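**Student:** Got a predicted structure here, sequence first:
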Amino acid sequence: MTTTDLPPLPADAAELLRAVGAPPRLVAHLALVHEVAEEIAGFCARQGLVFDREAVRYGAATHDIGKTVHPEELSAPGSLHEPAGYALLLAHGVPEHLARFARSHASWDEPGVTVESLLVSLADKAWKNKRVRELEDLVVERLAAAGGRERWEAFLALDDLLTRIGEGAPRRLAVQAAHPVRTG
């Protein structure tokens, strides 16, 4: 993959991003997070974790869509894009169970968080090799319970995966950086 090539997004998510005029940098970010989410989801499914894989795919591909409304958050921290993205997705007819990732991808530590939300949140960190122990611990607990394994076994397996994913972070960051923040 060159610095301008992007992994594919789900067709419906890609079309929605075009329709809302998502800037190239945002599309690149979403494609790269989606790519990592696919890898994490495949790993988790092989470990026996049961979850809605299509929801994870869609959530990873659209979680930051609110940055089309708040483009300043493409290059600076902020959380205004989260409720804006949720509202934008609902306004475009996206079902709530898929739109919620835009609102919840940064709130993985709230009570009642779903495994799908944990996986989207994990992908949104792992794509750039950011490790968040508390988030990873929540995923480890789900993996251990699903696979009937000891917690330490699930931890080691997830740690190996995230280490491998992290090794690709410089390439992914370069790919994202090759795309302009603004359209045109």
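**Tutor:** It's in.
**Student:** rest of the way, CA atoms for contacts and neighbours
**Tutor:** OK.
**Student:** What are the boundaries of the helices in the chain?
**Tutor:** With DSSP state H as the definition, the chain shows helices at residue ranges 11-19, 24-46, 53-62, 81-91, 96-104, 115-126, 133-147, 151-167, 169-177.
**Student:** got TSV for the ones you listed, with distance to Glu72 and mean neighbour count too?
**Tutor:** Putting the helices of the chain into TSV (distance: least, Cα to Cα, whole Å; neighbours: other Cα atoms under 10 Å) gives the following:
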stretch	distance to Glu72	mean neighbour count
helix 11-19	17	14
helix 24-46	11	22
helix 53-62	17	24
helix 81-91	10	20
helix 96-104	17	21
helix 115-126	19	25
helix 133-147	26	17
helix 151-167	27	16
helix 169-177	16	18
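**Student:** now those in JSON lines, with distance to His70?
**Tutor:** Below are the helices of the chain laid out as JSON lines (distance: least, Cα to Cα, whole Å):
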{"stretch": "helix 11-19", "distance to His70": "14"}
{"stretch": "helix 24-46", "distance to His70": "11"}
{"stretch": "helix 53-62", "distance to His70": "14"}
{"stretch": "helix 81-91", "distance to His70": "6"}
{"stretch": "helix 96-104", "distance to His70": "13"}
{"stretch": "helix 115-126", "distance to His70": "18"}
{"stretch": "helix 133-147", "distance to His70": "26"}
{"stretch": "helix 151-167", "distance to His70": "28"}
{"stretch": "helix 169-177", "distance to His70": "18"}
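**Student:** got another, please set it beside the one above:
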Amino acid sequence: MTSAALRRALTDPGPRPLPDEAVRLLEELDAPPRLAAHLRAVHDVAAELVAWAREHHPSADVDAEAVLFGAATHDIGKARHPSELSGPGAEHEEAGYELLRERGVEERLARFARTHASWDDPGVGLDDLLVSLADKVWKAKRVTALEQRVVDALAAASGQEPWQVFMALDDACDRLAAGADRRLAFQSAYPVT
């Protein structure tokens, strides 16, 4: 049975709705409402980043379905480690990956629960970087090294000069960061438990 607060966090006006499969998983877990609100905020920013990448870098191989599902579930392990909703911790990363795999989510979609915080690892691809970027920019946090990795990946895919990609990405991140107060207020409106 889904709590009323979780139902509101999933359906109230605000950031765009999560994919149906993510909603189903959060309801099955009776996830904390704050977690659902956070996932909606990050998913919303990820959708904007995917649209931006498709418009400005159509030759980049962005798996929109994977990025959007990844953003919608990247912190799902916090359902098992709710103290990490209001404090530091990384136990939710592996727990989230395991939780998704246990429920039949394929590797290409479950991986974001692990990779969203390890964007600086070698071999992390553009899709993972976009989820990591969304997880920072939603609250107006700018991480230069992460943004540079996104720039490098997009420049390599598109053949554009890195400085051109940087300028466009910087503008997009500034625009997205401008909505951080609204997203933070949305998330804060829901209880941690």
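**Tutor:** Right, received. Where do you want to start? Here the structure is a predicted model, which means the values were calculated and not measured.
**Student:** before we move on, back to that, compare the helices of structure 1 and report which one is nearest to Thr3 of structure 1.
**Tutor:** Across these, the minimum distance to Thr3 of structure 1, taken as Cα to Cα, is reached by helix 169-177, at 4.2 Å.
**Student:** That closest one: how far from the chain's middle?
**Tutor:** Taking Cα atoms, centre = their mean, to the nearest Å, one finds the center of helix 169-177 of structure 1 at 15 Å from the center of the full chain.
**Student:** how big is the angle separating that helix from helix 115-126?
**Tutor:** Our comparison of helix 169-177 of structure 1 with helix 115-126, counting by axes from the mean of the first three to the mean of the last three Cα atoms, to 10 degrees, yields an angle of 90 degrees.
**Student:** Just list what helix 169-177 of structure 1 packs against, helices and strands only.
**Tutor:** Under the contact criterion of 3 or more Cα pairs under 8 Å, 6 or more residues apart in numbering; DSSP states H and E, helix 169-177 of structure 1 touches helix 24-46.
**Student:** Of all the helices of structure 1, which one comes closest to Val69 of structure 1?
**Tutor:** helix 81-91 (6.8 Å).
**Student:** Just tell me the aligned range of that closest one in structure 2.
**Tutor:** Alignment note (TM-score structural alignment): helix 81-91 of structure 1 is matched to residues 92-102 of structure 2.
**Student:** Next, the mean deviation of that stretch compared to structure 1.
**Tutor:** When structure 1 is superposed, stretch 92-102 of structure 2 averages 0.5 Å from its matched positions, counting by mean Cα distance after the TM-score superposition for structure 1.
**Student:** still on that earlier bit, and of the helices of structure 1, who's closest to Ser75 of structure 1?
**Tutor:** Shortest distance between Ser75 of structure 1 and these, using Cα to Cα, is found for helix 24-46: 9.7 Å.
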